[in-house]
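1. Let me see the structure of the following:
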Amino acid sequence: MIQLVIAALLIFVLIFGIGFILNMLLKTTWLPIYGYLVLLAVLLYMNWDKQGSILQSAASYTYVDYIPAVGGLVGAIMSGWTIGTLRSKGYKMF
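-> Prediction:
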């Protein structure tokens, strides 16, 4: 269980950092969220068993697979929120 929490926290920090840097360089706010969702959709499609539906394939994952993915999604959301807050307070990044 501790490994699951650490994995979720590490993915949160990784996606937050990458999203923050992308937000500064590309001057977008929510691009990392869309990119992360597309990445998850591609990974789900690549692991899709063609015999069943995509919902059956998604149901085959356990909470151990979903918790780090949710941690990454929260990191992407927080990076967009952080950049939006900094920009609204007048900070200019690049």
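2. rest of the way, CA atoms for contacts and neighbours
-> Noted.
3. what about the most far-flung residue of the chain relative to its centre, which SS state?
-> Distance to the chain centre peaks in the chain at Gln51, reaching 28.3 Å (criterion: CA atoms, centre = their mean). For Gln51, the assignment made with DSSP: H, G, I helix; E, B strand; the rest coil gives coil.
4. Would you do the same for the sequence below? I want to compare the two.
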Amino acid sequence: MTAELLQLPILLVLFFVLLFGIGFILNMLLKTTWLTIYLYIFVMLPLVFYRLYDTDMSFWGNLKSYQIADYLTALGGLAGAYFSGSAIKTLREKGYKMF
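-> Sure, this is the predicted structure:
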């Protein structure tokens, strides 16, 4: 029980930083602002759900089979993707031409 409580905050920070970094670089290179959050919501989450989908269970049964740690990890990644877009937007508004 103690190991899981220690691993969850580390996992959340890891996914946040991972998606923030990837999103920041993609947004900077492709000159977009919200590309990462769109990719995360419309590509990554459905791919993970499809990969782990159990055909013996219903749609709602599959959603109920995930634990709270799975949902928190997804939210941590979503927050990282969102904040990468808002960081790029803020840098552009401040006048940084590179971003």
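5. Any idea what the TM-score is?
-> TM-score of the superposed chains, computed with TM-score structural alignment, normalised by the length of structure 1, equals 0.93; 94 aligned residues with a CA RMSD of 1.2 Å.
6. What residue in structure 2 is paired with the residue farthest from the centre of structure 1?
-> Under the alignment (TM-score structural alignment), Gln51 of structure 1 maps onto Asp56 of structure 2.
7. how close does that match sit to Ile68 of structure 2?
-> Applying CA to CA, to the nearest Å, the value for Asp56 of structure 2 to Ile68 of structure 2 is 22 Å.
8. ok, longest helix in structure 2?
-> helix 2-30 (DSSP state H).
9. helices and strands around it, which ones?
-> helix 35-39, helix 68-93 (3 or more CA pairs under 8 Å, 6 or more residues apart in numbering; DSSP states H and E).
10. May I see the ones you listed arranged in a markdown table, with distance to Leu14 of structure 2 as well?
-> Listed next are these as a markdown table, based on distance: least, CA to CA, whole Å:
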| stretch | distance to Leu14 of structure 2 |
| --- | --- |
| helix 35-39 | 16 |
| helix 68-93 | 8 |
